[in-house]
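> Any chance you can model this:
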Amino acid sequence: MNVLLIGSGGREHALAWKIAASPMLNRLYAAPGNPGIAREAECVALDIADHAAIIAFCKDKKIDLVVVGPEAPLVAGIADDLATAGVRVFGPSKAAAQLEGSKGFTKDLCARQNIPTGAYRRFTGAAEARAYVKTQGAPIVVKADGLAAGKGVTVAMTEEEALSAIDACFDGAFGGAGAEVVVEAYLEGEEASFFCLCDGKTALPFGTAQDHKRVGDGDTGPNTGGMGAYSPAPVMTDTMVERTMREIIEPTLRGMAEIGAPFSGVLFAGLMITRDGPQLIEFNTRFGDPECQVLMMRLKEDLLVLLNASADGQLAHVSARWRDDAALTVVMAAKGYPGTPQKGSVIRGLAEAAGTGAEIFHAGTAMRGDEVVANGGRVLNVTATGKTVREAQANTYAAVDRIDWPDGFCRRDIGWRAVEREKSGG
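Below you'll find the model as predicted:
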C-alpha cells in the first residue's frame, strides 16, 4: 500500500514509526512531516489546508489510504473532499468532527443521549456568561467552543479567574474559536484518556492513557497541550472500560448515526473518573498527543490493518492486542513554553538517548545543516517501556538525561499517580 500521513508533530512521528513497520506498506509519504518522520517516510512540502493539492498528490502517487493526524484538517472537511475524489481516508467527516470542533455540539449530543457529563450552558455574549458564573460560583470550567490548540479551556478555581477567562474568549484571545463559550460544572475525580477506533457502526476499544496537562511538576502552572503521558491508565479498570463503552461511546455512535453523521476514525474520550463512574470531559476526533506515542509503543497489532478496517467499515472483524508492559513519554519543551517558546537552539545527544532503548519522537524540530534545532513549543517526546510504570519512568528519564539541550526543559514527575499506586500496592 501507498500511504499519505498528514501532520508534522510527535503524534504523527509515532504513527509513521508504527505504519512503517507494516508488511502491507509499500511507500509512506508525510505532509509536511518533520526531521524525525523523515527517517520513516518521504516528507513532501504540501500545504495541508490546500485540499486540491493533497488530492492531486494522492492521484499522482496512487495513494491507497490517507491518515489524518491533526484535528484542524478534519474540522475543515478534508475527509469529505478526499472521499468525494475517490481517495480512501482514515478520519471522520466534517460533520462528525464537530465532536471536537464544537464543545457545545458535543454537550448537546450528551444531553440528547443521556451521556454522563458536567452540567453546562452555552453563551454567545460575555454579559450572560458572566452572570451565569456569578450564580454558579467556583470552581467552574470555561471553554472556548471551537478549536484553540489545546489552550481554550480554563479550570477556574475562583470566580475572578472564570470571569477573566470569559472576557479573554470574547475579546478574541482564541480568534473565532471563542465566539461562543461553554461554561460547565467542575468535576471531581481522576482524569483518563480512552480511545476507540470506529467505523460508523462498530467501536473497537483502543487503549487507555493518562496525560499531564500542567507545565510544572506537581501539576502546577498553566495548562499545555500535554507534558507527558503513560499507558495503561490504572484507573481504567475492566469495569470502568465496560461502563465507558456502554454509557459514553456506544450512545455517541448511535447519536451521530441518527443525525446522519456516522463517526469513522479514532474517537478520543477525555474522561473524569468520579465516585459515580466515568463522566465525559470532552471528545477529540484524532489520536491524543502525547498519548498516541505511548499507545503505539504498546500496540502488538499491525496498525495499518486496523486503520484499513476502520476506513472500510470492517472493525467488527479485527482485534487490538496490547503488550503487558507500561509505556511512558516525557515531553521536552523549549524554554518559554507554553508562552512564547525560544526557537533555534541546538539539540545534541539524540543518538545517545536512543541508545538506551528509548524511542525519540520529534514533535517540533527542524534541521539547520546537520544539526537538529528546536522549532516549536513541545519539541521532543522521549518514550520508553518497562514492566511497571515506575520502571518505564526510570527508563524514560535515563534517556532524557542523555540529551544535551540547555534551552529545553521537562517535568520530572510524569507518571507520578501510577508510581504512587504501585508503591502502595493499589
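
> CA only for contacts and neighbour counts going forward, please
Will do.

> Which neighbouring elements make contact with the helix or strand where residue 107 lies?
Here residue 107, judged by DSSP states H and E, is contained in helix 103-113. Where contact means 3 or more C-alpha pairs under 8 Å, 6 or more residues apart in numbering; DSSP states H and E, helix 103-113 is packed against helix 98-101, strand 181-185, helix 250-258, strand 277-284.

> Next, the angle from that helix to helix 250-258.
Interaxial angle of helix 103-113 relative to helix 250-258 (axes from the mean of the first three to the mean of the last three C-alpha atoms, to 10 degrees): 100 degrees.

> Tell me the gap between helix 103-113 and the middle of its chain.
Counting by C-alpha atoms, centre = their mean, to the nearest Å, helix 103-113 is centred 20 Å from the centre of its parent chain.

> helix/strand/coil for the residue of the chain positioned farthest from its centre?
Largest separation from the mean C-alpha position in the chain: residue 135, at 33.5 Å (C-alpha atoms, centre = their mean). Recorded secondary structure, residue 135: helix (DSSP: H, G, I helix; E, B strand; the rest coil).

> How about the contacts made by it?
Not one residue lies near residue 135 by C-alpha atoms under 8 Å, 6 or more residues apart in numbering.

> and the gap between it and residue 129?
According to C-alpha to C-alpha, to the nearest Å, residue 135 stands 10 Å off from residue 129.

> Here is a second sequence; please produce its structure as well for comparison:
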Amino acid sequence: MNFLFVSIDGLIGDLAWRVRNEGHDVRYCIENEDEREITDGFVEKVVDWEEHTEWADTVVFDDVFGQGTHAEELRAEGVAVVGGTAYTDRLEEDRNFGQRELKDAGIDVLPHKEFTDFDAAVEWIRENPDAYVIKPSGNVQNVKRLVFVGEEDDGSDVIRILKSYQRSWGDKIERFEIQRRADGVEVAVGAFFNGEEFVGPVCINFEHKRLFPGNVGPSTGEMGTSMTWTGKNDIYRRTLEPLESTLADEGYVGYMDLNCIVNHDGVYPLEFTPRFGYPTIFLMEEAMETPISRVFADIARGDDPGIEVSAGFQVGVRVCLPPFPFTDPQTFSEFASNAPIGFESKPPSEWTERHLLENAPEGVHIEDVKCTNDQWRVAGTSGVVMTVTGMGETMVEAREVAYRRVDDVLLPNMYYRDDIGERWVEGEGDKLHTWGYLRD
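Modelled structure (predicted):
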C-alpha cells in the first residue's frame, strides 16, 4: 500500500520507517522547515503533502493544532485517514473545554477554573485556599515546564509562580486553568478508535515528565514511559467508554488517551491526548504482534484490525542531548547538531546505510535522527534523539532489557532517566490492583 505521513515537527518518523520496513511505499512530509532533515535517509520525503493525497491509500497525521481540520476534510472526500477532527483538536488545546466535555459525558472531574487574568487568579486562590495545579492552555501548553504542581495547602506557592509567570510569560499565556490537586497514582488510559468504536486491548501507561530521576527538575514533554496492555478494565469503563458515542459522531480515527489521577475515591481525568503519544506509540509498536501498517489501514477504513500484543510490560527510555528541554540554538549547535550515533553491538564493518536501516539494534526507535553517508546523526533542533525500549514478563525484566539496550548506545553528552518503570515496582501497581481498577 501507499502511506502518506504528515507531521508538523517531525514526530512520526519512526512510524513511517517501520511501515516502510513492513514492505509498503511511504512518503513523509514535515511542515516545519527547521525540522525537515529528520529521517533523511530513512524514508522518502516530500515538501507539500497535499500534492500526494491522490497517490496515498492511507494518510496518517501525527499532531493537532489544525491537523484535525485537514484530516476531517480529507475524510469527507473519501480518503482513508488516521487523524483527528477540529473537535478533538480542541479537546487538547483548550483544557477547560476538555474538562466540560468530560463532565457532560458523566465522567468525574476535579474542581477547576479557567482564567485569562493573573491578578484575578491570585485573588481567587486567596479566597479559596487549597493545593492547586497551574495548566496553561493553547499553543503555550507545549512548553511543558510551565505546568506547575503546587505543594502548599493554602496555594501560596501557586500564587508565587503565577506572579513569576505574569512577569516572564504574561504576553504569551493568554489562558490558563487552575485545577485542584489530587493525590494518588498518575496513570493514562488509551485505545485505538476506528471511527465507530474502540478496538483492541487497552493501553495503561505511566508518563515520566520530569527531567531528572526521582521526578525532580523541570517538566519535559516526556523522559520515558512504562506501560502494559489489559482488557477493558475499570479505568477504561470510567473514562474512555462514555466518550465512544461522541467520538463516533465525530468520525474520529486514531489513538485516544486520557491522563488521570487515580485514588481509592475514584478516577479523575486530567487531560486529553487525541493523537499518538510520544514515546508511548514506540512502546506500542514494540509490543504489537499485528503490523502497525495493518492497524493504520484497517482503522482508517472503519475496520477492526484485531490487534494482538505481547503479554507483560514495556519500558521506554528517552535519550536526549543539550539543550533539551530548553530551546537554545547555540547550545544545540555545540553539543548536539549533526552528532554521530553509534552502537557498541554494531562493529564499524556493519556501518552501512543499507545494513543499519534494515537491521537497526533492537528496541531503538528514532526521533530526531537522519542517516547521511552511512552514518546515523542527530537532526532537528530539540535534542530529543531516540527512545530505547524493552519488554518483559514483569516490569523489572522490561527495565533490565531497556537499560541494557541504552548502554549499547554511543552518543557523547547524552542523558536519560534511569528510573523509568520504578514507580510501578515500588507500589503503584499494587495500589491499582488493590483498588480494582485494572480488573477486566
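
> which bit of the second structure covers the helix holding residue 107 of the first structure?
Aligned by TM-score structural alignment, helix 103-113 of the first structure corresponds to residues 95-105 of the second structure.

> in the stretch 251-400 of the first structure, which spans are strands?
264-274, 277-284, 326-334, 346-347, 359-362, 365-368, 371-374, 378-386 (DSSP state E, counting those that start in this stretch).

> Residue 52 of the second structure maps to what in the first structure?
So residue 52 of the second structure corresponds to residue 57, using TM-score structural alignment.

> how close does that match sit to residue 4 of the first structure?
According to C-alpha to C-alpha, residue 57 of the first structure stands 9 Å off from residue 4 of the first structure.

> Please apply the same query to residue 52 of the first structure.
Distance from residue 52 of the first structure to residue 4 of the first structure, counting by C-alpha to C-alpha: 15 Å.

> Compare those two and say which one has the larger neighbour count.
residue 4 (28 against 15; other C-alpha atoms under 10 Å).

> Following superposition onto the second structure, what is the mean distance for whichever helix or strand that one is part of?
Using DSSP H and E, residue 4 of the first structure sits within strand 2-7. Comparison of strand 2-7 of the first structure with the second structure after fitting gives an average deviation of 1.3 Å (mean C-alpha distance after the TM-score superposition for the first structure).

> next SSE after the helix holding residue 107 of the first structure?
Next along the chain after helix 103-113 of the first structure, taking DSSP H and E as the criterion, comes strand 120-123.

> If you count neighbours, what's buried in that following strand?
Buried positions in strand 120-123 of the first structure, judged by neighbour count with 16 or more other C-alpha atoms under 10 Å: 120, 122, 123.

> Any idea how far the lengthiest helix in the second structure is from the middle of the chain?
Ordering each helix of the second structure by length in residues (DSSP state H) puts helix 156-169 first. How far helix 156-169 of the second structure lies from its chain's middle: 27 Å, per C-alpha atoms, centre = their mean.

> Report all helices and strands that that helix contacts.
Contacts defined by 3+ C-alpha pairs under 8 Å, 6+ apart place helix 156-169 of the second structure against helix 118-127, strand 132-136, strand 148-149.

> for the shortest one, packing partners?
Just to be clear, that refers to strand 148-149 of the second structure. With contacts taken as 3+ C-alpha pairs under 8 Å, 6+ apart, strand 148-149 of the second structure sits against strand 132-136, helix 156-169.

> quick one: the first one to the first structure mean distance?
Relative to the matching residues in the first structure, strand 132-136 of the second structure has an average distance of 1.0 Å after the fit, by mean C-alpha distance after the TM-score superposition for the first structure.

> who touches that strand?
141, 146-151, 155, 158, 173, 175-181.

> what about stretch 25-38 of the first structure, distance to the chain center?
Centroid separation for stretch 25-38 of the first structure versus its chain: 19 Å, with C-alpha atoms, centre = their mean.

> before we move on, what about stretch 235-247 of the second structure?
Chain-centre distance of stretch 235-247 of the second structure: 20 Å, with C-alpha atoms, centre = their mean.

> Could you list the buried residues of it?
By 16+ other C-alpha under 10 Å, the buried positions in stretch 235-247 of the second structure come out as 235, 236, 238, 239, 240, 241, 242, 243, 244, 247.

> what kind of secondary structure is the aligned residue in the first structure for the first one in?
The criterion is TM-score structural alignment: under it, residue 235 of the second structure has residue 244 as its aligned partner in the first structure. Going by three-state DSSP, the secondary structure assigned to residue 244 of the first structure is helix.

> Now residue 244 of the first structure. Nearest residue, chain neighbours left out?
Leaving aside its chain neighbours, residue 244 of the first structure sits nearest to residue 278 (6.3 Å; criterion: C-alpha to C-alpha, 6 or more residues apart in numbering).

> Ok, residue 380 of the second structure next?
Using C-alpha to C-alpha, 6+ apart and skipping the chain neighbours, the partner closest in space to residue 380 of the second structure is residue 35 (4.6 Å).

> Next: residue 123 of the first structure.
Nearest non-adjacent residue to residue 123 of the first structure, counting by C-alpha to C-alpha, 6+ apart: residue 181, 5.2 Å away.

> So that neighbour versus residue 121 of the first structure, what's the distance?
Separation of residue 181 of the first structure from residue 121 of the first structure (C-alpha to C-alpha) stands at 8 Å.

> Repeat that for residue 190 of the first structure.
Taking C-alpha to C-alpha, one finds residue 190 of the first structure at 23 Å from residue 121 of the first structure.

> Could you check how many residues crowd around residue 171 of the second structure?
9.

> cool, residue 73 of the second structure as well?
Quick note: residue 73 of the second structure (other C-alpha under 10 Å) scores 15 neighbours.

> Residue 71 of the first structure: what's it in contact with?
By C-alpha under 8 Å, 6+ apart, the contact set of residue 71 of the first structure is 100, 284, 285, 286.

> distance of the aligned residue in the second structure for it from residue 72 of the second structure?
Taking TM-score structural alignment, the alignment pairs residue 71 of the first structure with residue 64 from the second structure. Shown here: residue 64 of the second structure relative to residue 72 of the second structure, a distance of 12 Å by C-alpha to C-alpha.

> what residues are shared contacts of the two?
In contact with both residue 64 of the second structure and residue 72: residue 84, using C-alpha under 8 Å, 6+ apart.

> hmm, back to that, most packed of the helices and strands packed on helix 156-169 of the second structure?
strand 132-136 (a mean of 23; mean count of other C-alpha atoms under 10 Å).
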